[in-house]
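> Could you look at this predicted model? Sequence included:
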Amino acid sequence: MAETIEEIASRVRELRELEKVTAEEMAEYLKVPLETYICYEEGKTDIPASKLFEIGQRLDVEMNLLLTGEEARVRIFTVTRKGEGVEVERRGQYKYQNLAGKFLSKRAEFFTVTIEPKKEKPAAYSHPGQEFDYVLEGSLNFSIHDNEIILNEGDSILFDSSYKHSMEARGERPAKMLVVVI
């Protein structure tokens, strides 16, 4: 199931308004210019997954609600079959698939992330918490806090995600990772 940027943007705006949080307050919370935040809500600019995570925290909602419009309901377990995770349409270099969106009161978010090879340097993002990345396929350059690390299939990294970080596929093949945001 692929959700469009416009659908997600509309949900973010509606939930923000229901919580009586102004666009200015949200932009300040996310540490982005107001103009950037307004473009997020208008669907003109893709909302990075790290910012969606922060928006969910600020509005006290599960990320699944932002991604799909559906409340998480499952308390005991959830199974996501291959290819059935909620995909978020990305304009950038990363394609996300949420793997456990239906589970209620998660303490982490679980994704597969596919990183397409590109010529330009990817933008760096930060978000609260910690992140664990495990390379399933391919090879990538991982950048964090002035450090460049090459990660190959089977390698993993756990890091403080409040530091700006980015990933870039090496070579001509995409890289695929399991990502856990805590």
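That came through, no problem. None of the values given here were measured: they were computed from a predicted structure.
> Please make it C-alpha for all contacts and neighbour counts, starting now.
Will do.
> From V179, how far out is the residue positioned nearest the centre of the chain?
What sits nearest the mean C-alpha location of the chain, by CA atoms, centre = their mean, is A49, with 2.1 Å. A49 sits at a distance of 11 Å from V179 (criterion: CA to CA, to the nearest Å).
> does the residue lying closest to K176 once chain neighbours are set aside sit in a helix or strand, and which one?
Counting by CA to CA, 6 or more residues apart in numbering, K176 lies nearest to T114, which is 4.4 Å off, once chain neighbours are set aside. Assessed by DSSP states H and E, T114 sits inside strand 109-115.
> One more: K95?
K95 belongs to strand 94-98, assigned by DSSP H and E.
> T36: helix or strand, and which one exactly?
helix 34-41.
> Please enumerate residues in contact with that helix?
Helix 34-41 is contacted by residues 6, 9-10, 12-13, 23-24, 26-28, 45-47 when judged by CA atoms under 8 Å, 6 or more residues apart in numbering.
> try 10 Å this time
Helix 34-41 has contacts (CA atoms under 10 Å, 6 or more residues apart in numbering) with 5-14, 16, 23-28, 30-31, 42-48, 51.
> try stretch 153-162
Contacts for stretch 153-162 (CA under 10 Å, 6+ apart): 50, 125-140, 142, 144-145, 149, 151, 165, 175-182.
> Just give the number of residues close to the residue nearest to the residue nearest to the centre of the chain when sequence neighbours are not counted.
Counting by CA to CA, 6+ apart, A49 lies nearest to Y96, which is 8.0 Å off, once chain neighbours are set aside. Neighbourhood size, Y96 [other CA atoms under 10 Å]: 23.
> Pull the contacting residues for Y96.
With CA under 10 Å, 6+ apart, Y96 has these contacts: 2, 49, 85-90, 110-115, 176-179.
> In ChimeraX, how would I select the buried members of the residues you listed?
Of the contacts of Y96, the buried ones can be selected in ChimeraX as follows, counting by 16 or more other CA atoms under 10 Å:
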select :49,85,86,87,88,89,90,110,111,112,113,114,115,176,177,178,179
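> Please compare the first structure with the one that follows:
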Amino acid sequence: MTKLQTEKKKPDNGKTKARTARKPPARTPARAEAAEAAHEPLRIGSKLKHARRLQGYTLKELADIVDCSESMLSKLENDKLTSSIVFLHRLAHALGTSIAELYSEENDLSGPVHVFHADRRAHSVADPDSPDGGARFERIVPVDRNGLLQALMHSIPPGGRSGGTVSHAGEELGYIIEGEVEVTVDGKSYVVRQGDLIFFPSSLPHGYYNRGDKMARMLKVNTPPSL
């Protein structure tokens, strides 16, 4: 027999400690449920209906103003259809409100300083304007009705683009965290890559296009809140 076969195990006298893999702390059902809920886009149908009624419009009257069908508006108000960002801008303007107000949440923002930890899951807004439907805005800072600033993480898949241009009051900047984005402002295109920053008046028509071959992520900050 070989030495390896005849060698006996030394008895464990307690000095040898077994190595055990450390397991990450399990999420409680409440935390898991909260994270999943935060990841889902917010439903705004009831707010659209409330804003329409405040303006005194019937479905047909509002449909004529924004150039769409009554059926489409009804589906939006009942959360059976998701609007494109471009159309939602037009709809919010007709209702005397903003996308930010429609997506606003009840948040405790009392006090001058707010810390949002890394494990916080922000609410997201899908952008159906993107041809593949994969573009997404993730709200970093909750909307404050009295706030002046809005911060979003814009994730754009390869080939993703806005379905058109939008314009609204204010100013905005975009900082490219990764990838490459072609931003069109007032008919002129600007290519911005990782580490680049673009700033422009929001009143100029603007849109985006991911011309790269990987996901692009852009930190968007604008004032006043619009999305």
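Okay, I see it. Since this is a predicted model, take the numbers as computed values, not measurements.
> What lines up with S143 of the first structure in the second structure?
Superposed on the second structure with TM-score structural alignment, S143 of the first structure falls opposite T184.
> P112 of the second structure: neighbour count?
For P112 of the second structure, the count of nearby residues is 5 (other CA under 10 Å).
> just to revisit the earlier point, next SSE after the helix holding T36 of the first structure?
Helix 34-41 of the first structure is succeeded, C-terminally, by helix 49-59 (DSSP H and E).
> on contacts alone, who are the packing partners of that next one?
If contacts are counted by 3 or more CA pairs under 10 Å, 6 or more residues apart in numbering; DSSP states H and E, helix 49-59 of the first structure sits against helix 5-18, helix 23-30, helix 63-68, strand 94-98.
> got the buried residues for it?
Applying 16+ other CA under 10 Å to helix 49-59 of the first structure flags 49, 51-56, 59 as buried.
> Contacts only, for the closest residue to E101 of the second structure other than its chain neighbours.
Nearest non-adjacent residue to E101 of the second structure, counting by CA to CA, 6+ apart: R145, 7.1 Å away. Applying CA under 10 Å, 6+ apart, one finds that R145 of the second structure lies in contact with 100-101, 104-107, 225.
> For Y103 of the second structure, see how far away R145 of the second structure is.
Separation of R145 of the second structure from Y103 of the second structure (CA to CA): 11 Å.
> cool, and P29 of the second structure?
Distance from P29 of the second structure to Y103 of the second structure, by CA to CA: 26 Å.
> Neighbour count: these two, which is higher?
Neighbour count, other CA under 10 Å: between P29 of the second structure and Y103, Y103 has more, with 20 against 9.
> Leaving out the residues flanking it, which one is nearest to the alignment partner in the first structure of the more buried one?
Matched by TM-score structural alignment, Y103 of the second structure corresponds to L67 in the first structure. Excluding its sequence neighbours, the residue lying closest to L67 of the first structure (CA to CA, 6+ apart) is I8, at 5.8 Å.
> mean deviation (superposed) between whatever helix or strand I177 of the second structure lives in and the first structure, please.
For I177 of the second structure, the host element (DSSP H and E) is strand 171-178. Superposed on the first structure, strand 171-178 of the second structure shows a mean distance to its aligned partners of 1.1 Å (mean CA distance after the TM-score superposition for the first structure).
> Next, count neighbours for K118 of the first structure.
Neighbours of K118 of the first structure (other CA under 10 Å): 16.
> and P128 of the second structure, what is it in contact with?
P128 of the second structure makes contact with 82-86, 134-136, 161-163, according to CA under 10 Å, 6+ apart.
> Looking at the first structure, which of those hold up?
Retained in the first structure by both residues aligned by TM-score structural alignment, their matches' CA atoms under 10 Å are the following of the contacts of P128 of the second structure: 82-85, 135-136.
> before we move on, back to that, what range in the second structure does the strand holding T114 of the first structure sit on?
Mapped onto the second structure using TM-score structural alignment, strand 109-115 of the first structure spans residues 150-156.
> Average offset of the matching stretch relative to the first structure?
Averaged out, stretch 150-156 of the second structure is 0.9 Å away (mean CA distance after the TM-score superposition for the first structure).
> chain center to that stretch: distance?
Computed by CA atoms, centre = their mean, to the nearest Å, the chain-centroid distance of stretch 150-156 of the second structure equals 6 Å.
> And for stretch 60-77 of the first structure?
When C-alpha coordinates are averaged (CA atoms, centre = their mean), stretch 60-77 of the first structure and its chain have centres 15 Å apart.
> Report the buried residues of it.
61-68, 71-72.
> just stretch 71-81 of the second structure next, same as before
Using 16+ other CA under 10 Å as the test for burial, stretch 71-81 of the second structure gives 72-74, 76-77, 79.
> Put together CSV for the residues you listed, with distance to R211 of the second structure on each row.
Output for the buried residues of stretch 71-81 of the second structure, formatted as CSV (distance: CA to CA, whole Å):
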residue, distance to R211 of the second structure
M72, 32
L73, 33
S74, 36
L76, 31
E77, 34
D79, 32
